[in-house]
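>>> What shape does this take:
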Amino acid sequence: MKSILIAAAVAMIVSILFTPYLIRVFSRQGFGQEIREEGPQGHKSKRGTPTMGGVAIVTAMVLGYGAAHLITRMTNPDAEPPSASGLLVLFLAVGLGLVGFLDDFIKIKQQRNLGLNKTAKTVGQLAVGIAFAVLAVQFADENGITPASVNLSFVRDVAWVSFGLVGFVVFCYVIVGGWSNAVNFTDGLDGLAAGSSAMVFGTYVVITFWQFRYDCATAASSGCYHVRDPLDLAVVAAAAMGGCIGFLWWNAAPAKIFMGDTGSLALGGLVAGLSIMTHTELLMIVIGGLFVVEMVSVVLQIAIFRTTRKRFFRMAPFHHHFELAGWAETTVIIRFWLLAGICAMFGLGLFYSEWLTAVGS
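The predicted structure is shown next:
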């Protein structure tokens, strides 16, 4: 528990203190956000706001995780070192953050709202996702458990749905690409993605700590979990939560800095990685329900417009629809935060109810 608190506290402090430094540096360098012409007119005033603030989130997350292990080892030499699961999830987040950084940097240099083309962005996500998937089924522990399972999972593995190695790699890419794009779509209003992500990661702190308490390697119970390194995953989730909260201090409306694709792709990758490592891929659809709705709104808008030449929403992603309907930006943000919190709590309730059922069976 101490390592979880340290990770969250250090990440939050680093993010709060490091973000204003990035604001000053990026402002001097002219690293300002470009706003698409067809977007809501109220967003035109945001043009030039420093972007790539995701650098602060990723840095805070990595330092929070490292500090938690360092301080814990100093006070307890027998403490567990960083695990394969924790490092792999961080690798996925940092790798996608680098892809997002390239995308943001090209936008700034070319002074346009489009950075990497679709092919280059997809190739970057593909490379990171495949590397993660291949490594995630390596490094078996003394019980033969690898960081990830090749089975589809809800709260536990669904035994009759196994992808096999090749299928798992493809499945991982779909999960990684889907979640990174979903969070990217959500990052369209001040603080919306950072606040929603903090709720998701906070939920996973609870889930992974619960899995640690009822790990089958230490707790002989009908409701135990076969998850590799759950406590270390809780440390990663706590560091990510702290990083998002610290960044939100400066990103809340009116934002002094945007996270850019650097942050949204990294956070989406972390969402995907946590769902895979904790064997909760399907449950994450509920916990991250707001991200799902945002992505589905874009898919629906494109599909319906191409078939009927009519727009289903005033504008996609979904949050812009309400802006154009006359809602104030802060109203949209707060109400979407409420939706994100409801989804997270409902997902946590499903997780707990499944455990009660498993224990009672």
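>>> Going by C-alpha atoms from here, please, whenever you check contacts or count neighbours.
Will do.
>>> how much space between Tyr65 and Phe209?
For Tyr65, the distance to Phe209 equals 15 Å [Cα to Cα, to the nearest Å].
>>> Between those two, tell me which one has more neighbours.
For Tyr65 versus Phe209, neighbours defined as other Cα atoms under 10 Å are more numerous around Tyr65 (31 against 19).
>>> Could you check which helix or strand contains the more buried one?
helix 54-75 (DSSP states H and E).
>>> and the helix or strand following that helix, how far from the chain's centre?
Per DSSP H and E, the first helix or strand lying C-terminal to helix 54-75 is helix 84-110. A distance of 12 Å separates the centroid of the chain from that of helix 84-110, by Cα atoms, centre = their mean, to the nearest Å.
>>> one more, for comparison:
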Amino acid sequence: MISRFTFNVIRTLSAAAFASIVGFLITPALLKALHKFQFWKKEKRDKAITGEKLEIVSLLEKEEKVPRGGGVVIWGSVLITSLAYFLISKIEMFWWLKLFNFISRKETWLPIFTLVAGALIGLLDDFLTVSGKGKYVGGGMSFWRRFLVVSFIGLIGGWWFYFKLEWRTIHIPLILNFPEGIDLNIGILYIPLFILVMLASWAGGVVDGLDGLAGGVFGTIFGALSIIAFAQGKPDLAAFCAAILGGLFAFLWFNIPPAKFYMGETGVLGLTSTMTVVAFLTDSVAVLPIIAGILVIEVGSIILQLISKKIRKKKIWLATPIHHHFQAKGWPHYQITMRFWILSLIFAFLGLILRLLG
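Next up is the predicted model:
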């Protein structure tokens, strides 16, 4: 007789494996469609969101017809896996198949909705970008429009947690009460905190700049969140995060150098918004900056560069986000990507340890 714990482990791993297989199966058709509709940027990016000239970045970017929208593989495989497991659970002949379903109101309805909503909005932005429409440099939604959209998603999420789930506290591990940590009641500030974390996570999407980089980094993040959810007795959420990890594996297979496609906003916005929701569901917001350390470094490099140019009138790095700095220094793409993967694993392990201890 298989114990409940063992079965949950099997279900979690099977969700990752199934999503990977689905991702491999749907990618050829997606690639064909993306090339048919020429779903790639028609112009090289030579300006920042602020309109500033980006000489170094424009030199580094090559003229190539690599389509955006690869993130469809990730969220598409997760949705198909979720639906397949749900339908399998309805087979009356084998009662134990019901246990494979990980769609539940308590744990996964909200993250699934967030993943789909973020991905579809991102897909619209990708369409505007490749068609050259919109006010953003090179096409797509303007920065402030994106900012407002992400803020609105965060507002809905924060409202749901505060009023529907009645969550008021965030857990801060290893502080004041070692090793358990403390639960800090922040009251109505829970909503603006949710919006802030959502925006910060979305900003971390700048990591999607080199072949394989974003896929590996997001993989370590969702792997850590899956383990945390499992350890907290949230097996449905753990299986859902594992399915995302599986989708990322399939995406990475086609995204490592030379990339067959890029993640695009449909992947970035879907993953970052879902990452925020899962972090709050597992009460891991305090350690999210550690688990997602690479995203923090990427965004931090941009902020520090802007501050330095404003105050000191000089740059700290050759280009930002910081992976472009190493690119400008002559590091090969694969070297930057793999070293960032290693750092991301270290950050994920550190955050995981802190959360499990606390």
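>>> Can you pull the TM-score for these?
Once superposed, the chains reach a TM-score of 0.85 (TM-score structural alignment, normalised by the length of structure 2), with 326 aligned residues with a Cα RMSD of 2.1 Å.
>>> Trp160 of structure 2: how many residues sit nearby?
As a burial measure, Trp160 of structure 2 scores 15 neighbours (other Cα under 10 Å).
>>> Can I take it that it is in a helix?
Yes - per DSSP: H, G, I helix; E, B strand; the rest coil, Trp160 of structure 2 lies within a helix segment.
>>> Quick check: the aligned residue for it in structure 1?
Structural alignment (TM-score structural alignment) places Trp160 of structure 2 against Leu135 in structure 1.
>>> quick one: its match from Cys172 of structure 1, how far?
11 Å.
>>> Now do the contacts for Ala328 of structure 2.
By Cα atoms under 8 Å, 6 or more residues apart in numbering, the residues touching Ala328 of structure 2 are 56, 60, 318-319.
>>> Just give me the match in structure 1 for it.
Using TM-score structural alignment, the equivalent of Ala328 of structure 2 in structure 1 is Leu324.
>>> Number of residues surrounding the counterpart of Lys109 of structure 1 in structure 2?
When structure 2 is aligned by TM-score structural alignment, Lys109 of structure 1 is paired with Ser131. When counting by other Cα under 10 Å, one arrives at 17 neighbours for Ser131 of structure 2.
>>> wouldn't Ser131 of structure 2 be in contact with Gly139 here?
Yes - between Ser131 of structure 2 and Gly139 a contact is recorded at 7.0 Å, counting by Cα atoms under 8 Å.
>>> Map Gly100 of structure 1 across to structure 2 for me.
Applying TM-score structural alignment, one finds that Gly100 of structure 1 aligns to Gly122 in structure 2.
>>> Ser353 of structure 1 too?
Per TM-score structural alignment, Ser353 of structure 1 is aligned with Leu357.
>>> Which parts of the stretch 251-361 of structure 1 are helices?
In the stretch 251-361 of structure 1, the segments counted as helices under DSSP state H, counting those that start in this stretch are 260-277, 281-287, 289-308, 318-324, 329-360.
>>> that older thread, and the closest residue to the match of Gly100 of structure 1 other than its chain neighbours, how far from Glu180 of structure 2?
Nearest non-adjacent residue to Gly122 of structure 2, counting by Cα to Cα, 6 or more residues apart in numbering: Thr266, 3.8 Å away. Taking Cα to Cα as the measure, Thr266 of structure 2 falls 38 Å from Glu180 of structure 2.
>>> Neighbour count for the two, which is higher?
Neighbours were tallied for Thr266 of structure 2 and for Glu180 using other Cα under 10 Å; the higher tally belongs to Thr266 (29 against 17).
>>> Contact partners for the corresponding residue of structure 1 for the more buried one?
Taking TM-score structural alignment, Thr266 of structure 2 has Thr262 as its aligned residue in structure 1. Residues near Thr262 of structure 1 by Cα under 8 Å, 6+ apart: 52-55, 96-104.
>>> Only the buried residues of the helix holding Tyr65 of structure 1, if you could.
Within helix 54-75 of structure 1, the residues that count as buried by 16 or more other Cα atoms under 10 Å are 54-70, 72.
>>> Could you do stretch 18-37 of structure 1 as well?
18-20, 22-23, 26-27, 31-35.
>>> Wait, a helix at Val158 of structure 1?
No - assigned with three-state DSSP, Val158 of structure 1 falls outside any helix and is strand.
>>> isn't it right next to Ser149, touching?
No - at 10.3 Å, Val158 of structure 1 and Ser149 do not qualify as touching, with contact defined as Cα under 8 Å.
>>> My read is that Gly269 of structure 1 contacts Leu92, right?
Yes - judged on Cα under 8 Å, Gly269 of structure 1 makes contact with Leu92 at a distance of 5.9 Å.
>>> Between those two, tell me which one has more neighbours.
For Gly269 of structure 1 versus Leu92, neighbours defined as other Cα under 10 Å are more numerous around Gly269 (32 against 27).
>>> wait, what's in contact with the more buried one?
Counting by Cα under 8 Å, 6+ apart, Gly269 of structure 1 has contacts 92-93, 96, 176-177, 179-180.
>>> ok so, going back, in this structure the match of Ser353 of structure 1 contacts Pro173, no?
Yes - contact criterion Cα under 8 Å: Leu357 of structure 2 and Pro173 qualify, at 7.4 Å.
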